[in-house]
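A.B. asks: dropping a prediction and its sequence here:
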Amino acid sequence: MNDAQDVLTGLDPEQRAVAEAVRGPVCVLAGAGTGKTRAITHRIAYAVRSGVVDAQSVLAVTFTTRAAGELRLRLRALGAPGVQARTFHAAALRQLTYFWPRVIGGAVPSVIESKLPVLGEACRRLGVTADRAKLRDLASEVEWAKVTQISPEDYEEAKEKYHRTPPVKPEEMARVYDAYEQIRRERHLVDFETILELTAAVMTEHQEVAAQIRQQYRYFVVDEYQDVNPLQKMLLDTWLGGRDDLCVVGDPNQTIYSFTGASPHYLTGFGAQYPNAAVIKLVRDYRSTPQVVDLANLVIAKGRSPHRLELVAQRPDGPKPQFREYDDEPGEAADVARGIRKLLDKGVPAREIAVLFRVNSQSEAYEKALSDAKIHYVLRGAERFFERPEVRHAVVLLRGAARSAAGEPLASEVHNILSSAGLTPAPPGGGKEREKWESLKALADLAEDMAAEGADLPAFVAELERRASEQHAPPVEGVTLASLHAAKGLEWDAVFLVGVTDGMLPIIYAETPEQIEEERRLLYVGVTRAREHLSISWALSRAPGGRKSRRPSRFLDGLTGRASAPPRLAPGTRERRQVAAPVSCRVCAKTLVNATEQKLGRCSTCPADYDEALLERLKAWRTATAKEAKVPPYVIFTDVTLQAIAERAPATEQELLAIAGVGRVKIDRYGDAVLALCRT
């Protein structure tokens, strides 16, 4: 392309408005499937091609290495190959590494890829018992504290302010956090949060460094701006240095990472920070059928957000979303497998089908059901493809073989090498071995695709190294099993949203109005992953013959009838409508508004009369139950809920159910055990 105007060809009116808004500040509110990446890459390319800015002066920031790689590929195709597209961490580390010898001196610190080993040592120093699951929870809490700029000495106070529920006692959490930081400094290590912190500090304390970086980067674009956290915002403001040539892109409907410290307020409040900003909305949905878009709009419209975007479908009509109810989880999983088999028989590729759930522990039933149905699947988790041990080992073997390649056909040569690493003709049953097999099979399939294009083994290894640098994992021919969080940013022809019950979506420990609304947005994200086929299902009990005490998610109230008639409900099952009744103090009868007081059923100043021994028994039971389930104790019951149970000592299921924080799902799981403890 030689003419800058060519870059604007094929854009819809709103996308073109984004592309032509070449000077900041610009805020793009982009709904799911509306072509936001297309809009911002064309904006950058148009600005470069029309001479508004040099390509080397642009810094496009996103949240994943894969997304940054995608931006670079598109910009190269549009004639803007010199643009820097990086994650916050990659951009900051590059700058910090460059300036470290000049302004600090000595060796550049090593980067911690995982906090778990350092946290493990911190726990051992303090005598804190922590298995791998608890270490992961501790790491998440440390990351939250660091991105929100909370020091170890301020943690306990901040925990109350932000309503955090740490995996250990607050004072213990603060000590672990402090020990982690001490060990990190002793070992001359930096984690991802420290990289951002130090980069901002170096720029603030050394004006010559700030001047050089600001001279280099004059034009900023930030994708997924609803997911920016306070630390990232601080670094971005430091980069800008009071300038406003900034374009941000995000979707308030897809804010699902607040628990990590991300804040949508930077996106929704962009106009307040920059009163002269251009605000452009992208609402034409090119991904999903009108039936899917209509359901997505209904899900989000029932929420509280004043910033929601209403999508306008651009695709032809498709099938109506299906709503299905089952007696138990195995029955739900088996029928989902049957539904997937029907789609496969109709020609829908397995890689274009996904089963999405709220938490990873739900995947087991679907792994079994798909294995029983002889349907290939792949588990999509948090671990990056090229960081998996089996993939690293395979790449080492392939790299070694490429040095002495004998000219054999690429596909057969790769298959032979991967066979020695564990690739078998048929997949194993499930679990970790299945994940390993799927990884190796993905490499073998990529080799077959490249063999068809005439590639040899050295070219294949070079392609793997390029993909590894950009975290561009090869596609896997199998049905995707993934959590809703892991599914964000992806899309499939057919999506099965499973286990959509109260207690799971919204998750049982989402208690505040803000947390509930984030769970609603999580369902919205799940719905908008589907291009054409969408099924939403739930089971009334966990196991066959179990008590059918579960209920479909409150987020589906009033929606199932509009989208499609649900299948036959169990006898006596009716649509549920919940209206929250006011809660009064059981001591002084005052209306309670504080969430903690409502849960206790009394004012915090009113006297409490309870059996301390019962409270200790409840806590001991909770600890053992959480350990067995490999979840944090607060997932079972929070401290406040245990306190309320101890104060009221319920004797019946109805009395236990009357305590805030004890819903039907928890009655089903823990009711008998709790009542037995109360009778002891």
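C.D. replies: Everything's here; your move.
A.B. asks: make it CA atoms for all contacts and neighbour counts henceforth
C.D. replies: OK.
A.B. asks: how about the helices in the stretch 451-600 of the chain?
C.D. replies: Applying DSSP state H, counting those that start in this stretch to the stretch 451-600 of the chain gives helices spanning 457-470, 484-487, 513-527, 560-563, 595-600.
A.B. asks: hmm, Ile300 is touching Tyr524, no?
C.D. replies: Yes: counting by Cα atoms under 8 Å, Ile300 touches Tyr524, with 6.5 Å between them.
A.B. asks: for Leu397, what are its contacts?
C.D. replies: Ile417 (Cα atoms under 8 Å, 6 or more residues apart in numbering).
A.B. asks: endpoints of stretch 298-307, how far apart?
C.D. replies: Taking Cα to Cα, to the nearest Å, stretch 298-307 runs 15 Å from one end to the other.
A.B. asks: what lies in contact with that stretch?
C.D. replies: Pro252, Asn253, Thr268, Arg308, Glu517, Arg520, Arg521, Leu523, Tyr524, Phe555, Leu556, Leu559.
A.B. asks: over to stretch 265-283?
C.D. replies: With Cα under 8 Å, 6+ apart as the criterion, stretch 265-283 contacts 14-15, 17-18, 21, 24-31, 34-36, 225-226, 228, 244, 248, 250, 252, 307, 309-312.
A.B. asks: adding another structure so you can compare the two:
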Amino acid sequence: MLAESVLAGLDPDQRAVAEAVQGPVCVLAGAGTGKTRAITHRIAYATLTGVVTPQRVLAVTFTTRAAGELRSRLRALGAPGVQARTFHAAALRQLTYFWPRVVGGQPPKIIDSKIGLVADAARACRLSYGRTELRDIAGEIEWSKVTQNRPEDYGAAVAKAARKPSVDIIDVARVYAMYEQLRRERNLLDFEGMLELTAAVLTEHREVANQVREQYRYFVVDEFQDVNPLQKMLLDTWLGDRDDLCVVGDPNQTIYSFTGASPSHLLDFTRDHPDATVVRLVRDYRSTPQVVRLANGVIGAARRSAAQSPGDRTPGGHSLELVAQRPDGPDPVFNEYDDEVAEADDAARRARKLIDDGVPAREIAILYRINAQSETYEAALSAVGVPYVLRGAERFFERPEVREAVVRLRGSARAGADAETDGTGLIMTVRHVLSGAGFSDRPPEGAGAARARWESLAALAQLAEDMAADDPKAGLPEFVAELEERAAAQHAPPLEGVTLASLHAAKGLEWDAVFIVGLAEGTLPIIYAETPAQIEEERRLLYVGVTRARVHVTLSWALSRSPGGARRRRPSRFLDGLTGKTTTHTPAPVDRKKRRAGKGPQPCRVCGRPLTAAVERKLGRCEDCPSELNEELLIALREWRAEAAAEQKIPTYVVFTDATLQAIAEHAPESVEELARIPGVSKVKLDRYGETVLTLCGA
């Protein structure tokens, strides 16, 4: 009877997932279709019907927050013993347990970041890089390791994958080799090495593999479209020759291919498991029909493209068309602006109006393609008095004020501070303890550190109110336990502020109102996306952004970067056929304090950050900052460079590097003097190529 109750309330497709408790199962789950509900009910139903015991289940996901959410839901469904972990957490647990038996000695230390070791490796190779370049090299090393490419294979792998690293390929390979040498000498292990070593231990030690496979007999893997080859290798090692595997994913949300993730594991699941049960979840319970219609329109172009390519194995050929389940809501809004400042100012005003109309600030998000776009929106929101939260910044539970508050709350719980047992008692006790850390009923004026500290403490006070509403008998010990569990899972409470986040960081989240900004060619799709596969991944990024919205969605773009600039930008190609009537807005400017120019390295002309990397100094901006680029000029310059290089029988980069060509296309110089000011245009090159380049710029 209890098992049957787990199936109650599921729609027919979700129930089909829950009842498919044996053998290989593939769940293709669209955004907002209740995939977490379906797979947790499936696990609970399998344990309650005796198919498997909870301790034999391993549910794998990609974030500690998602793992914590799975555990919480499974406890509520009567399956508290299920292990829900990330790939890395599961591997570390196994490696730590078996290390003394199969290896012995001091286990290697896990490093959280590669940057320090990459810097040491670069110095050992007599190479000097800024932090941006070191970060890029670390990313290339990570990509190489998850795709199982060694240093000596890196160059060929980059060419095959059509990657364009910002640092010379030969130098990256040298630093990668030295990185691995130093890592071994210092007995260090990075996250990729941890997965690889765990798989190696299971492969080389039969008794270890048997013990792990006896412990875990039933596997569920969420977000399967984001699994990389290294994670797939470890999963196959865990499975052995068994097939009790349920994978869940959405081809439409494949947006991490640049990190080594491969949707082929999801798309080819039925090829690898011909007898697999396949269930599609398409009923969207999150968004209004208007939002769903827009989302289907965005991704529909990918379906049309795939239909023209028989046998297509890209995500577009396997996309899901969502069916809305909610009542009607407002139509999507499309806005065009003269410049980015006007775009940000109007988004801030609209957010202010939503808040005044009753939408909580924490239920509003402004999403953009690259993090460098956030500064303009931070200024605009501050100017109209709207609090905001930067997603991807410092982790909530690592903030000093939060750590202090948790210590105070823990101490009060041990001292038996809450004599009351009703919800009001918990709320008052928590607010009293937080007052000792600086919390008050009214927020401080303005923005800045004081306001950020208050908002952190206010989030804890709000969490106490939410807990008291759910369980009026909850006391301070239960609240502290909830905080500690959230801290372990990095499951931060929602802060009372508009969320500013990149489209990548927004995946897995949802809000009542979403503004997707900067939808211009060169920003979305990003200028670096050149191949058809890269362009389609950018389209899916927009789809992810749209499907974050429950009710309100606004899409906007600006025709120039700064006020008074040339209006050369074009709306994103992904908006073709979707915009309907578009309004051009020129809102009144918002008064702001002028920024003072500081001394030091050359600043980015977009965000003002000091430029240290050579390629950034050449461009005059951060690599990921939006640029005002004449795309036709860049194409013409590249074609001319190829002809000049072929005629002189020299590599193209000897004529001009890609970065220099891009800088020329961004500045579009009109005189010899302007061209000479662009880094990378030496006097020799100016004499040799200047006249031709200026002719192309004039054309």
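C.D. replies: Thanks, I have the structure now. Nothing here was measured: the structure is a model prediction, and the numbers come from that model.
A.B. asks: quick one: the helices of the stretch 451-600 of structure 1 as CSV, columns for mean neighbour count too.
C.D. replies: CSV is the format used below for those (neighbours: other Cα atoms under 10 Å):
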stretch, mean neighbour count
helix 457-470, 18
helix 484-487, 20
helix 513-527, 22
helix 560-563, 15
helix 595-600, 19
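A.B. asks: which stretch among these comes nearest Val190 of structure 1?
C.D. replies: helix 457-470 (20.7 Å; Cα to Cα).
A.B. asks: my read: Leu7 of structure 2 touches Ala18, true?
C.D. replies: Yes: counting by Cα under 8 Å, Leu7 of structure 2 touches Ala18, with 7.2 Å between them.
A.B. asks: which residues are common contacts for those two?
C.D. replies: Common neighbours of Leu7 of structure 2 and Ala18 (Cα under 8 Å, 6+ apart) are His41, Tyr45.
A.B. asks: quick revisit: with distance to Ala644 of structure 1 added, can I get the helices of the stretch 451-600 of structure 1 in a markdown table?
C.D. replies: Below are the helices of the stretch 451-600 of structure 1 laid out as a markdown table (distance: least, Cα to Cα, whole Å):
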| stretch | distance to Ala644 of structure 1 |
| --- | --- |
| helix 457-470 | 51 |
| helix 484-487 | 32 |
| helix 513-527 | 21 |
| helix 560-563 | 36 |
| helix 595-600 | 5 |
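A.B. asks: what helix or strand does the spatially closest residue to Leu240 of structure 1 that is not a sequence neighbour sit in?
C.D. replies: Using Cα to Cα, 6 or more residues apart in numbering and skipping the chain neighbours, the partner closest in space to Leu240 of structure 1 is Arg214 (7.1 Å). For Arg214 of structure 1, the host element (DSSP states H and E) is helix 207-216.
A.B. asks: and the gap between the counterpart of Ala333 of structure 1 in structure 2 and Thr376 of structure 2?
C.D. replies: Residue pairing (TM-score structural alignment): Ala333 of structure 1 is matched to Ala344 of structure 2. Relative to Thr376 of structure 2, Ala344 of structure 2 is positioned 6 Å away (Cα to Cα).
A.B. asks: more crowded one of those two?
C.D. replies: Between Ala344 of structure 2 and Thr376, counted using other Cα atoms under 10 Å, the more crowded position is Ala344 (28 against 17).
A.B. asks: which residues sit in contact with the more buried one?
C.D. replies: Contacts for Ala344 of structure 2 (Cα under 8 Å, 6+ apart) come out as Thr376, Tyr377, Ala380.
A.B. asks: mind telling me what element the aligned residue in structure 1 for the first one is part of?
C.D. replies: Taking TM-score structural alignment, Thr376 of structure 2 has Ala365 as its aligned residue in structure 1. Element membership for Ala365 of structure 1 (DSSP H and E) is helix 363-372.
A.B. asks: ok, residues contacting that helix?
C.D. replies: Glu329, Pro330, Ala333, Ala334, Ala337, Phe357, His376, Tyr377, Gly429, Gly430, Leu481, Ala482.
A.B. asks: distance from the chain centre to the next helix or strand after that helix, please.
C.D. replies: With elements assigned by DSSP H and E, the helix or strand that comes after helix 363-372 of structure 1 is strand 377-380. Distance of strand 377-380 of structure 1 from the chain centroid (Cα atoms, centre = their mean, to the nearest Å) equals 16 Å.
A.B. asks: go on, stretch 92-102 of structure 1?
C.D. replies: 30 Å.
A.B. asks: so what's Ile659 of structure 1 closest to, chain neighbours aside?
C.D. replies: In space, and not counting its chain neighbours, Ile659 of structure 1 is closest to Lys599: 6.6 Å by Cα to Cα, 6+ apart.
A.B. asks: wait, a strand at Pro117 of structure 1?
C.D. replies: No: checked against DSSP: H, G, I helix; E, B strand; the rest coil, Pro117 of structure 1 lies outside a strand; its state is helix.
A.B. asks: that one: neighbouring residues, count only.
C.D. replies: The number of residues near Pro117 of structure 1, taken as other Cα under 10 Å, comes to 14.
A.B. asks: counterpart of it over in structure 2?
C.D. replies: By TM-score structural alignment, Pro117 of structure 1 lines up with Gly116.
A.B. asks: what's the answer for Val61 of structure 1, then?
C.D. replies: Val61 of structure 1 maps onto Val60 in structure 2, by TM-score structural alignment.
A.B. asks: which residues touch its match?
C.D. replies: Val60 of structure 2 sits in contact with Ala67, Ala84, Arg85, Thr86, Phe87, Phe219, Val220, Val221, Asp222, where contact means Cα under 8 Å, 6+ apart.
A.B. asks: got a list of what the fifth one touches?
C.D. replies: Contact partners of Phe87 of structure 2, counting by Cα under 8 Å, 6+ apart, are Val60, Thr61, Phe62, Leu195, Gln231.
A.B. asks: go on, the fourth one?
C.D. replies: For Thr86 of structure 2, the contacting residues are Val60, Thr61, Phe62, Thr63, Thr64, Ala67, by Cα under 8 Å, 6+ apart.
A.B. asks: pick the one among the residues you listed closest to Ala492 of structure 2.
C.D. replies: For the contacts of Thr86 of structure 2, the nearest to Ala492 of structure 2 is Thr64 (11.2 Å; Cα to Cα).
A.B. asks: which two in the contacts of Thr86 of structure 2 are spaced the farthest apart?
C.D. replies: Across the contacts of Thr86 of structure 2 (Cα to Cα), the longest gap, 10.0 Å, separates Val60 and Thr64.
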